[in-house]
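> need coordinates for the following:
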Amino acid sequence: MNNELISIPKAILATLLYLIGIELIGSWVLIAEMIGFKSYYKYYLLIQGTLQLIGVLIFIYFIRKRNFKNLIKKTQRKWYLFALVLGISFVFMQTPLKWIYNLLFGTEYYITYRFDGLPKFKNINMISAILMIPIGEEFFFRDYIQNNLQKKLNKIIAILLASLLFASIHSPYMNLILESSKENWHLFYLTIFGGIISGILYLKSKSIGPSIVFHMFWNIMVYIV
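The predicted structure is shown next:
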């Protein structure tokens, strides 16, 4: 096998294990029901996101040989500014992306920009949606997957592969497990482009920090709009 391809199956396997890990972590719901924690559904995303982040940090800790030193490397402030602007504007970029998706698949997705989502942030679960989940996903898919792919592959190919793997966890994979599941590929499609932006930020800034900021504000704007 070509040496440049060795990291690809490893990256795919790691993503599969990540996905399995997410589903296994979700089994805390069964424990909550067993111990009579009847209000667990009110904090579902908060608990799930916290457990996912802990799992990723444990993984990163051992991958880095039990060291968290320079976990978020210093970079120029301009990259954080770019990340902020791109995170806020990505929701608007999705309009032409949806036009293309609708043209290709004969769907009718569109965004109505009402900007009425601020009340959603009163829900404690939003902490997970805009903080814990983005941090965990960026550390895994950018700082681990993309970082390792970049060492053996062309940088553009590494970004594209990492973005596809990132999008894969947002794919309708449950359709393969549950007959009742009727999800589509819309979120997978959009997430590819978000992953590419995040990947470019990671490559150019040489730090995971801007990628996390981009992902956080991307999620914030999704809820606001």
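> drop to CA atoms for contacts and neighbour counts, all remaining ones
Noted.
> skipping adjacent residues, who's closest to residue 160 in space?
Once flanking residues are discounted, residue 160 sits nearest to residue 196: 6.4 Å by CA to CA, 6 or more residues apart in numbering.
> longest helix in this structure, please.
Longest helix of the chain, by residue count under DSSP state H: helix 77-105.
> and that helix, which residues are buried?
Residues of helix 77-105 classed as buried by neighbour count (16 or more other CA atoms under 10 Å): 79-80, 82-84, 86-88, 90-92, 94, 98, 101.
> nearest to residue 217 among those residues?
In terms of CA to CA, no member of these lies closer to residue 217 than residue 87, at 4.7 Å.
> quick one: that closest one from residue 23, how far?
Spatial separation of residue 87 from residue 23 under the definition CA to CA, to the nearest Å is 27 Å.
> can you check residue 10 too?
Residue 10 sits 20 Å away from residue 23, going by CA to CA.
> so which elements touch the longest helix of the chain?
Using 3 or more CA pairs under 8 Å, 6 or more residues apart in numbering; DSSP states H and E as the contact definition, the elements that helix 77-105 packs against are helix 186-205, helix 209-224.
> ranking these by burial, who's on top?
Here the criterion is mean neighbour count by mean count of other CA atoms under 10 Å, and of the helices and strands packed on helix 77-105 the winner is helix 209-224, at a mean of 23.
> returning to that earlier point: can you put the helices and strands packed on helix 77-105 in CSV and add distance to residue 147?
Supplementary listing: the helices and strands packed on helix 77-105 in CSV, determined by distance: least, CA to CA, whole Å:
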stretch, distance to residue 147
helix 186-205, 8
helix 209-224, 13
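> of those, which approaches residue 55 most closely?
Of all the helices and strands packed on helix 77-105, helix 209-224 sits nearest to residue 55, with 17.1 Å by CA to CA.
> what about residue 22, helix or strand, and which?
helix 7-25 (DSSP states H and E).
> one more to put side by side:
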Amino acid sequence: MFHSKRIAAAVLPALALTTGAALAECPTSIADTTDSIYVTFNDFHIRYELLSDGTVMEEETNFDDGSGFRVNSLRGAYVLQSWSTQNGMIVPQTGEATTWAVGPVNLPVLSAGQSWSGSTVRLHDDGARAVETVTVATQAARQTMIGTCAYESWPMVVTTSPDDGTADYIDYLTYLPSLGIAIYHGGIQEGEQFTRDEPTSISTEPPLQGETGYLLDGAAPMPGNPTPAAPPGQPDPNK
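I've put the predicted structure just below:
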């Protein structure tokens, strides 16, 4: 699934954690993103990693069949490249590269309650080319809970308008400025009914298979400790 999302934003401190939430369980800063942050939903999880060039690599994996996507963006906001994946591997001929007319270094840093529009060209691996106008709008800052973790957040709507007159595509996200990532809730073609995906937990540790009842179809249970092999016997001098 291709995501036409995102915008970069300045870093703000996270709100205090709720009572009872252990500090180790809640990522608190962009420094945590360098070691990867995992956000879990009902049917999938997303891994966010801050790369050395300042961009974020976002990888989704669905629990049922291992399908997903990989998105490289600036601070989880401006999409630069995307691919479909299967079991963590890129599916051939699914890549898309987005070129921003203003250039990556000139993409504006937005704050809560602001908006920006810019022109893009999206080129697919098969040669298909789309010229679009992307409009990003952030709402006023608010507190967001992800599991037991509390964050300052900016609700964000990204509208992609194709130049061929077809319907706009609207993406819904929540930007967490303290972590530099955008939580993707889903998107729709204008006029369609929207069902929002909400995260259930966030951590610097990856989800464990079966930890919250998730098991991939056909997956074998996690093995226990193996039975130790018998110690070697004395060599037989007749052999």
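> what's the TM-score once they're superposed?
Their TM-score after superposition, calculated using TM-score structural alignment, normalised by the length of structure 1, is reported as 0.23; 94 aligned residues with a CA RMSD of 6.3 Å.
> so after the longest strand seen in structure 2, what's the next helix or strand?
Longest strand of structure 2, by residue count under DSSP state E: strand 149-162. Past strand 149-162 of structure 2, heading to the C-terminal end, the next element that is a helix or strand (DSSP H and E) is strand 169-176.
> buried ones in the following helix or strand past that next one, by neighbour count?
Tracing the chain C-terminally past strand 169-176 of structure 2 and defining elements by DSSP H and E, one meets strand 181-189 next. For strand 181-189 of structure 2, the buried set under the neighbour-count rule, 16+ other CA under 10 Å, comprises 181-187.
> need the residues you listed in CSV (columns: distance to residue 135 of structure 2).
Converted to CSV, the buried residues of strand 181-189 of structure 2 look like this (distance: CA to CA, whole Å):
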residue, distance to residue 135 of structure 2
181, 18
182, 16
183, 18
184, 16
185, 17
186, 16
187, 14
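> which of the residues you listed lies closest to residue 70 of structure 2?
Of the buried residues of strand 181-189 of structure 2, the one sitting nearest to residue 70 of structure 2 (CA to CA) turns out to be residue 184, at 12.7 Å.
> just the endpoints, please. Distance across stretch 46-59 of structure 2?
For stretch 46-59 of structure 2, by CA to CA, the gap between its terminal residues amounts to 5 Å.
> next up, the contacts around residue 162 of structure 2.
With contacts taken as CA atoms under 8 Å, 6 or more residues apart in numbering, residue 162 of structure 2 has the following neighbours: 130-133, 168.
> residue 134 of structure 1 against residue 216, yeah?
Yes. With contact defined as CA atoms under 8 Å, residue 134 of structure 1 and residue 216 form a contacting pair (5.9 Å).
> tell me, what's touching those two both at once?
Contact with both residue 134 of structure 1 and residue 216 is made by no residue, according to CA under 8 Å, 6+ apart.
> ok, the residue nearest to residue 121 of structure 2 when sequence neighbours are not counted - contacts?
Leaving out its chain neighbours, the residue that sits closest to residue 121 of structure 2 by CA to CA, 6+ apart is residue 131, at 4.5 Å. Under the criterion of CA under 8 Å, 6+ apart, the contact list for residue 131 of structure 2 reads 119-122, 162-163.
> can you flag the buried ones in those residues?
When burial is judged by neighbour count using 16+ other CA under 10 Å, the buried members of the contacts of residue 131 of structure 2 are 119-120, 122, 162.
> save the buried residues of helix 77-105 of structure 1 as TSV, and put in distance to residue 148 of structure 1 too.
TSV is the format used below for those (distance: CA to CA, whole Å):
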residue	distance to residue 148 of structure 1
79	21
80	23
82	24
83	22
84	25
86	25
87	25
88	28
90	26
91	29
92	31
94	29
98	31
101	31
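> for these, which one is nearest residue 48 of structure 1?
Minimum separation from residue 48 of structure 1 among these (CA to CA) is found for residue 87, which lies at 23.4 Å.
> kindly indicate which of the buried residues of helix 77-105 of structure 1 lies nearest residue 16 of structure 1.
Distances from the buried residues of helix 77-105 of structure 1 to residue 16 of structure 1 were compared by CA to CA; the smallest belongs to residue 101, at 26.1 Å.
> now the closest one: how far from residue 49 of structure 1?
Counting by CA to CA, the gap from residue 101 of structure 1 to residue 49 of structure 1 is 29 Å.
> do residue 197 of structure 1 as well
According to CA to CA, residue 197 of structure 1 stands 23 Å off from residue 49 of structure 1.
> I'd like to know which elements the helix holding residue 22 of structure 1 is packed against.
helix 44-63, helix 147-150, helix 155-168.
> okay, the angle between the first one and helix 7-25?
What that stands for is helix 44-63 of structure 1. Here helix 44-63 of structure 1 points in a direction 140 degrees away from that of helix 7-25 (axes from the mean of the first three to the mean of the last three CA atoms, to 10 degrees).
> alright, that wraps it up for me.
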